[in-house]
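[1] sharing a sequence plus its predicted fold:
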Amino acid sequence: MILVTGGAGFIGSHTCVALAQAGQPFLIFDNFSNSRRSVLDRLAQITGAPVPCVEGDVRDEALLARVLADHAITGVIHFAAFKAVGESVAQPLRYYDNNVAGTVALLRAMQAAGVRTLVFSSSATVYGDPASLPVREDFPTSATNPYGWSKLMMEQVLADVDASEPGQWRIARLRYFNPVGAHASGLIGEDPQDVPNNLAPYVAQVVAGWREALSVYGNDYPTSDGTGVRDYIHVCDLAEGHVAALRYLRAHPGLLTVNLGTGRPVSVLEMVRGFERASGRPVPYRIAPRRPGDVAACWADPSLAERLLGWRASRDLDSICTDAWRWQDGVARSLRG
């Protein structure tokens, strides 16, 4: 059985669906600090079976030890981390405590239980502002905020643990680019509990009428239409990448680091037009000054993941926007009663 820490969150819940589709039993471990318990019922509707869950904090090493032993866990997919850049700048100690100390507690519990297979949720933020594009795994790493530093620190902890017991650990560090979209059922998707920090859910809320307009930060970048360019990957493609990494680790001990992205750059205005096609509604937006720290463009070279994992993203921008809008529209309708 696979333990999925943070499994009720956005990426975690979609990965649980992918695990179920692959016939892999799993157990969610979540403290619901940034997710909702109703996700468990929605997952049960999608998978056709009750979804097992233990409520707990990833820093609770004693509880983790009991869960690893009581449920015959053979591997862990680790999503449990805070992820808002601005919040990390305001509350750095909270981020280092939850993200870094939480990962250390998890690894200690795994080591004691003899569980040495881990798929780790990292981020393309570890590349900072890349000197060239597309971004490869051998590029230099850096960070500009505590969230990014916490991801780099966790990556370093994993490398050191692997080096301390050569050939004993099986660890995948998956560097995501920009996860977006939702499950095609419309039952699960990105559900920010405050103002969305990411482009796609904000645009969806503008279309739904929850927000007045989108602020486009800068239209004078050296890109095709002057707006920022990113690598947006459908969350279901991303989830399938975790299952592929888990399968790879079963046959290959050691430390794996791969990008999970599409390799296809998409601008802010292209995302806006995608939501207009999906919803049949206009997306009001206004041009605002560039934000400090934003880069003009960033997208992945995903060829290593395809070569090693046999995985590649298959869903396009229209699928992303259609699925995200289906989810958002369903949430809007339920709130309207």
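    Yes, it's here. Residues are numbered from 1 along each chain as shown.

[2] only C-alpha atoms for contact and neighbour calcs from this point on.
    Will do.

[3] which parts of the stretch 1-150 of the chain are helices?
    All helices of the stretch 1-150 of the chain, identified by DSSP state H, counting those that start in this stretch, fall at 10-21, 38-47, 61-70, 85-90, 92-95, 102-113, 146-164.

[4] and the contacts of the fifth one?
    Read it as helix 92-95. Contact partners of helix 92-95, identified using C-alpha atoms under 8 Å, 6 or more residues apart in numbering, comprise 82, 88, 146, 147, 150.

[5] recalculate using a threshold of 6 Å.
    88, 146 (C-alpha atoms under 6 Å, 6 or more residues apart in numbering).

[6] any chance of the helices of the stretch 1-150 of the chain in TSV, with distance to residue 208 too?
    Below are the helices of the stretch 1-150 of the chain laid out as TSV (distance: least, C-alpha to C-alpha, whole Å):
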stretch	distance to residue 208
helix 10-21	20
helix 38-47	21
helix 61-70	40
helix 85-90	25
helix 92-95	32
helix 102-113	36
helix 146-164	30
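
[7] buried deepest among those helices, which one?
    helix 10-21 (a mean of 22; mean count of other C-alpha atoms under 10 Å).

[8] and that helix, how far out from the chain middle?
    Helix 10-21 sits 11 Å away from the centroid of its parent chain (C-alpha atoms, centre = their mean, to the nearest Å).

[9] ok, and here's another one to check against it:
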Amino acid sequence: MSILLTGGVGYIGSHAAVTLAQIGHKVVLYDNLSNSRADVVSRLARILGHAPVLIEGDVRDTELLAQTLRTYSVSAVMHFAGLKAVGESVAQPLAYYDNNVTGTQCLVRAMRRCGVRKLVFSSSATVYGEPQYLPLDEKHPTHAVNPYGRSKLHVEEMLSDLAVSDADWRIACLRYFNPVGAHSSGLIGEDPNGTPNNLMPYIAQVATGRRDRLSVFGGDYDTPDGTGVRDYIHVTDLADGHLAALNFLGRDDAAGWHAFNLGTGTGHSVLEVIQAFERASGMNVPYEIVARRPGDVASSYASSDKARQILGWQAGVRLDEMCISAWRWQQHCAQL
């Protein structure tokens, strides 16, 4: 099967590309390189033995998307292209709605024009907002509390409406929690342009001395140690979840719109992650507690029972292994 991966050169997209290509799917990467690098393709070639196709383009370019879908006879799309930082979304909400919501509109228009009706959408646990109970399952009310989460929720609702309007659509929205870690080769991982917005790459840069210390946003939450608790999932487990969702969309009973959580079901605090990374790297990670970040919640972790029962998927990598792989990537990254 030929599969288009928007944002395919990015952190999650590149790992999904490996998972898909290694079982024989043809992957076409589509990326504007705003938060990724073109040399990822050469690193993917070292892993796979061949270089995937890369189309450099913006997800809001409907014409180029349609041309790409036709040229490569694409049968399904995995949509990763999106802005994804909570704090940045609070400061730049219009950019998030433009890229995430308008971009998805442009994508599905191109797909509809080309007769492609299978879509795996990269959503987020932020659609739930402040948890009313834990662990979060798919029946939990959605009430995003920041522009990033609201942009993901708007897209989910739009895709749900689309599936109701046309029974040929098969859409899986994957609400995943906090992706971390890197591929076992050490050749691909999370390497954001500029200052990292996510915890693990920032910790890694502090451990290597690229940054002086980590700012921990909030030390007075109602959690065991006062710092925010999150469900961290290894990126290769996440890639496997996308493959499981794609396989599900090929089933007779998969028509319509579906939401699945992808997480481990276990929450770890910021301080626990710091300690795990120090064990993995043997390095000290200085930090300071600062004011809470707007839009954050105290605790968020998943129930992934639905994904296990319907997709046959379950996360397997534990936090210490996540940190080991992230450290291996950080060391390789400095040499690339």
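    Cool, the structure landed. This structure is a prediction, so every number in the text was calculated from the model and none was measured.

[10] picking that back up, out of the helices of the stretch 1-150 of the first structure, which comes closest to residue 323 of the first structure?
    helix 10-21 (12.8 Å; C-alpha to C-alpha).

[11] got the angle between that closest one and helix 38-47?
    30 degrees (axes from the mean of the first three to the mean of the last three C-alpha atoms, to 10 degrees).

[12] for helix 10-21 of the first structure, packing partners?
    Where contact means 3 or more C-alpha pairs under 6 Å, 6 or more residues apart in numbering; DSSP states H and E, helix 10-21 of the first structure is packed against helix 235-251.

[13] what comes up buried for the helix it packs on?
    235-246, 248-249 (16 or more other C-alpha atoms under 10 Å).

[14] tilt between that helix and helix 10-21?
    Using the same axes, to 10 degrees: helix 235-251 of the first structure against helix 10-21 is 60 degrees.

[15] what's in contact with helix 235-251 of the first structure?
    14, 15, 18, 170, 179, 180, 181, 309, 313.

[16] how near is the first one to residue 271 of the first structure?
    Per C-alpha to C-alpha, to the nearest Å, residue 14 of the first structure is found 22 Å from residue 271 of the first structure.

[17] and the last one, by the same measure?
    The spacing between residue 313 of the first structure and residue 271 of the first structure, counted by C-alpha to C-alpha, is 17 Å.

[18] that older thread, and which of the contacts of helix 235-251 of the first structure is nearest residue 302 of the first structure?
    Distances from residue 302 of the first structure to the contacts of helix 235-251 of the first structure, taken by C-alpha to C-alpha, are shortest for residue 313, at 8.8 Å.

[19] aligned to that closest one, what sits in the second structure?
    Under the alignment (TM-score structural alignment), residue 313 of the first structure pairs with residue 315 in the second structure.

[20] and its match, what does it touch?
    By C-alpha under 6 Å, 6+ apart, the contact list for residue 315 of the second structure reads 237, 264.

[21] all helices for the stretch 151-300 of the second structure, in order.
    Using DSSP H, counting those that start in this stretch, helices in the stretch 151-300 of the second structure cover 199-207, 235-249, 270-281.

[22] pretty sure residue 299 of the second structure contacts residue 232?
    No - using C-alpha atoms under 6 Å as the test, residue 299 of the second structure is too far from residue 232 to be in contact (11.9 Å).

[23] which one of those two has more residues nearby?
    For the pair residue 299 of the second structure and residue 232, the greater number of neighbours falls to residue 232 (29 against 21), based on other C-alpha atoms under 10 Å.

[24] I'd say the more buried one and residue 178 touch.
    Yes - in this structure, residue 232 of the second structure is within contact of residue 178 by C-alpha under 6 Å, at 4.6 Å.

[25] so what's the residue count around residue 79 of the first structure?
    Count around residue 79 of the first structure with other C-alpha under 10 Å applied: 24.

[26] so the nearest residue to it once chain neighbours are set aside versus residue 255 of the first structure, what's the distance?
    Counting by C-alpha to C-alpha, 6 or more residues apart in numbering, residue 6 is the residue found nearest to residue 79 of the first structure once chain neighbours are left out, at 4.9 Å. Residue 6 of the first structure sits 22 Å away from residue 255 of the first structure, going by C-alpha to C-alpha.
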